[in-house]
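Enquirer: could you work out the structure for the sequence below:
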Amino acid sequence: MTNSPFTPGIVPARLDGRVLQENFADLHAPLDAHEALVAADRCYFCHDAPCITACPTTIDIPLFIRQIATGTPEAAAKTIFDQNILGGMCARVCPTETLCEQACVREAAEGKPVEIGRLQRYATDRVMAAGVHPFSRAPQTGKRVAVVGAGPAGLACAHRLAMKGHEIDLFDARPKGGGLNEYGIASYKATDGFAGAELDWLMQIGGITLHTGRALGRDLSLDGLCADYDAVFLGMGLGGVNALRAAGEDRSGVLDAVDFIADLRQADDLARLPVGRNVVVIGGGMTAIDAAVQSKLLGAENVTVLYRRDRAAMPASRYEQDLAASKGVRFVFNAMPIAILGNGAVTGVTVEYTRAEGKSLIGTGETFDIPADQILKAIGQTLATTPEELNITGGKIAVTGPGRTSRKGVWAGGDCAAGGEDLTVTAVAEGRDAAEDMHDRLMG
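Expert: Below is the predicted model:
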């Protein structure tokens, strides 16, 4: 962390180790065999299955649930992995409440959908725990592909290409692969080193060589990759962080929420991780919610999420908002920061109320202060580097169809590419679809 544990107000060990262990335990306990059968029995196995349409990776959900119901969870896992090789992580982190489960007929009829996410986890965990990899490689094609970014999009792309017989060099800027799954989600959603275990399991396909500590723009150039490889996929996410544009943003105690979460995810001992007594999180997406909840679980007394628009406009789902509220997080809507208070270290934030005028947002002139010794910025990210000769739209790489960029032989997907929602499951779908298109092009 950029802040020392001795920064006033930001200290470690606000809670003892036993409490921390309980706080960061698995958010949803896995189903046992009996519970899975009971949950699967609630599925109507709809022939027109709206849940499939709602899934960005179009998993055949009724089929895999029927396979669980008939006592063949291994077959269910294969059905899932056929469409989503990161089905284990997506079962944990997907906002199923706004995707497949929201579309479930049971949700419409009874207000209680089939527990699709937990059933998916049950099936995929069974296969992964057995160390079984359900896919094998096709004969080698002699083609070499560079995949930049070992997050969900890059991993899905690399696996699909390796399965089709291509050789993959997978590059990532961080010391570990996994991307968002390893560094960017709340610890209570993926416990016991699951992200790393899933990465190791995925690599069993063979044909993929992971190179860590290699960043585009610093260690790699797009021109060099295009010269050395038959095709290139860019899935490196968004490494830059937007500025707050508020006076005093450089004060001690102001951190990027993504760095806070990454530090937490990589901490060997949560009792050594410093957190403020009064924490303010600025932003309205999943990163903001994850940072706020985890601050509270680390022992912060007061945690406030500050969002400039109203609740309905908040990108984080209502389920995640309610989860945060249940942990004691306070929400302040229609308010934006205009100044960070303090003399060196943060003591608070001055906030101005906002109102919408058409598509614009303006300050009302009415202000108030919120005490804070730690401020976490979760206001969006940008490309850390702009690759050569690529069209950019809205701060992201412009793509058409299945991830084709403006440069021949280069595809992109995941958060760094313009288009779909910034979700793990969407990134997997984009990586997978780009790989299929790349394979078609490579094989003529």
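
Enquirer: going forward, measure contacts and count neighbours with C-alpha atoms only.
Expert: Fine.

Enquirer: state which helix of this protein is the longest.
Expert: In the chain, taking DSSP state H as the definition, the longest helix is helix 424-442.

Enquirer: which other helices and strands contact that helix?
Expert: Helix 424-442 is packed against helix 87-93, helix 152-163, strand 410-412, with contacts defined by 3 or more CA pairs under 8 Å, 6 or more residues apart in numbering; DSSP states H and E.

Enquirer: make it 7 Å
Expert: Here helix 424-442 touches helix 152-163, going by 3 or more CA pairs under 7 Å, 6 or more residues apart in numbering; DSSP states H and E.

Enquirer: centre of the chain versus the helix it packs on, how much separation?
Expert: Centroid separation for helix 152-163 versus its chain: 17 Å, with CA atoms, centre = their mean, to the nearest Å.

Enquirer: ok but I340 is inside a strand, no?
Expert: Yes - per DSSP: H, G, I helix; E, B strand; the rest coil, I340 lies within a strand segment.

Enquirer: compare with the first, here's sequence two:
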Amino acid sequence: MATPLTPGITAGRLPAEEIAENFDDLHAPLDAHEAAVAADRCYFCHDAPCVTACPTSIDIPLFIRQISTGTPEAAAKTIFDQNILGGMCARVCPTEDLCEEVCVREVAEGKPVEIGRLQRYATDTLMAKQSHPYARVESTGKTVAVVGAGPAGLACAHRLAMLGHDVTMFEGKKKAGGLNEFGIAAYKSTDDFAAREVDWLMQIGGITLETGQMLGDGLELDLLSTDFDAVFLGVGLGGVNALRSEGEDKDGVDDAVSFIAELRQSSDLTSLPVGRNVVVIGGGMTAVDAAVQSKLLGADNVTIAYRRGRDRMGASRYEQDLAASKGVRLMFNTMPVAVHGNGSAVEIELEYTAEVDGKLQGTGEKVRMPADQVFKAIGQTLTTDAGLDLEGGKIAVDAHGRTSRKKVWAGGDCASGGDDLTVTAVAEGRDAAMDIHAALTGTT
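Expert: Predicted structure coming up:
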């Protein structure tokens, strides 16, 4: 992250009160009456398409019916049975592209049942009671190492602990949570919810958390495979792709993931430096989160530059519209050529692109714009393959999460086949845990 001494990048661009308002909860939670009204719109479909669209297969009509009958705690249990991180997923899941997109109300009227907000209402209600709805069964005596305490690792660890296995969870950072804690916009998860959710999840018991332990940096797969009966890898993608553009090494050019992580861990957002003219390179959720938060911190001009067309952006149309509503400029079919400046970024040079025979190429037409801060949000990579087979740059896994090595499973962003969503990571961690349980108990 650039320091406040970098020209053009400074802290305190806005008063504390304005920043606090900017970073308030993106969607206010429903109260009991609002939840009842929202639940009443559900048709409680048989073979509901929303269930099929949910990566964790939550019985959505059932939990909404439970809300409508005044039993939100029962609704939360229905959610948590399938998705133990249902509280966070209610906040960050792109429901507009999943369950709500296929809602019968959306298809017929253009306004779906507010499934995400109803899920949050239910899960928040139960979690506020400070009671964990699950208990461990009798110990199996089996031990499992879970590497990475992000969504996949947490879901895997919880399910294994619930089934009676003793879990040691290793996390490279100083606290658990993964992208839920370090990698999403602050306005999506307020009031330290990610950390509170981890604490709540750990109430199941049987899980020991060891922080500061990173795979390939003092934590070796060979030793883990020897010391534990099974290993699950949920290490995410810690590396950041390079721009491969001239001037990438200049001050003011940073990766968006680090910026978001620093922002999420800051206790005083007025002390967080941001540029006056910010350009974010990329088209996914991370790019949008970095751009919007830069604007909310007080940057004058914020631009997202994406190399392909709008329809190819990884960020949902809702996220794109959110960015635009906050004053972020969206540029399509542009790619970085160079960052200009004498030691520090001052301008960025972009080249317009076109697809020819399915391949992206520059048109030769270029544009320069002021940029004292440039964020890279063009994808992440594994920091170590741990000697495992890879597929598409990720750890190769089968349908059960099994890797090329005996006793080792993987899931979440680090594993092949996923779509880099929190809810998908939860599903993969949960399902791998069930396969691990079957393998350890001899039921496969």
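
Enquirer: returning to what we had before: now the longest helix of the first structure, how far from the chain's geometric center?
Expert: Averaged C-alpha coordinates place helix 424-442 of the first structure at 18 Å from its chain's average position (CA atoms, centre = their mean).

Enquirer: could you check the angle it makes with helix 152-163?
Expert: Orientation check (axes from the mean of the first three to the mean of the last three CA atoms, to 10 degrees): helix 424-442 of the first structure against helix 152-163 gives 40 degrees.

Enquirer: helix 424-442 of the first structure aligns to what range in the second structure?
Expert: Mapping helix 424-442 of the first structure onto the second structure (TM-score structural alignment) gives residues 422-440.

Enquirer: next, the mean deviation of the matching stretch compared to the first structure.
Expert: Mean deviation of stretch 422-440 of the second structure relative to the first structure after superposition (mean CA distance after the TM-score superposition for the first structure): 0.3 Å.

Enquirer: which residues are contacting that stretch?
Expert: 55-56, 83, 89, 93, 151-153, 155-156, 159-160, 400-401, 409, 411-413, 418, 444 (CA atoms under 7 Å, 6 or more residues apart in numbering).

Enquirer: gap between Q265 of the second structure and L154 of the second structure?
Expert: According to CA to CA, to the nearest Å, Q265 of the second structure and L154 of the second structure sit 20 Å apart.

Enquirer: more neighbours, these two?
Expert: L154 (29 against 13; other CA atoms under 10 Å).

Enquirer: residue contacts, that one?
Expert: No residues are in contact with L154 of the second structure under the rule CA under 7 Å, 6+ apart.

Enquirer: cool, and G88 of the first structure?
Expert: Taking CA under 7 Å, 6+ apart, we find G88 of the first structure in contact with R121, T124, D125.

Enquirer: surely A186 of the second structure touches R264?
Expert: Yes - with contact defined as CA atoms under 7 Å, A186 of the second structure and R264 form a contacting pair (5.9 Å).

Enquirer: quick one on the thing from earlier: please identify the buried residues of the match of helix 424-442 of the first structure?
Expert: Buried positions in stretch 422-440 of the second structure, judged by neighbour count with 16 or more other CA atoms under 10 Å: 422-437, 440.

Enquirer: what segments of the stretch 51-200 of the first structure are strands?
Expert: Using DSSP state E, counting those that start in this stretch, the strands assigned to the stretch 51-200 of the first structure run over residues 144-148, 167-172.

Enquirer: so which of those is nearest G344 of the first structure?
Expert: In terms of CA to CA, the element of those nearest to G344 of the first structure is strand 167-172, at 35.4 Å.

Enquirer: post-alignment, the closest one versus the second structure, mean distance?
Expert: Compared with the second structure after fitting, strand 167-172 of the first structure deviates on average by 0.4 Å (mean CA distance after the TM-score superposition for the first structure).

Enquirer: who are the packing partners of that strand?
Expert: If you count contacts as 3+ CA pairs under 7 Å, 6+ apart, strand 167-172 of the first structure packs onto strand 144-148, strand 208-212.

Enquirer: using a markdown table, please lay out those strands together with distance to I261 of the first structure and mean neighbour count.
Expert: A markdown table is the format used below for those (distance: least, CA to CA, whole Å; neighbours: other CA atoms under 10 Å):
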| stretch | distance to I261 of the first structure | mean neighbour count |
| --- | --- | --- |
| strand 144-148 | 22 | 26 |
| strand 208-212 | 20 | 18 |
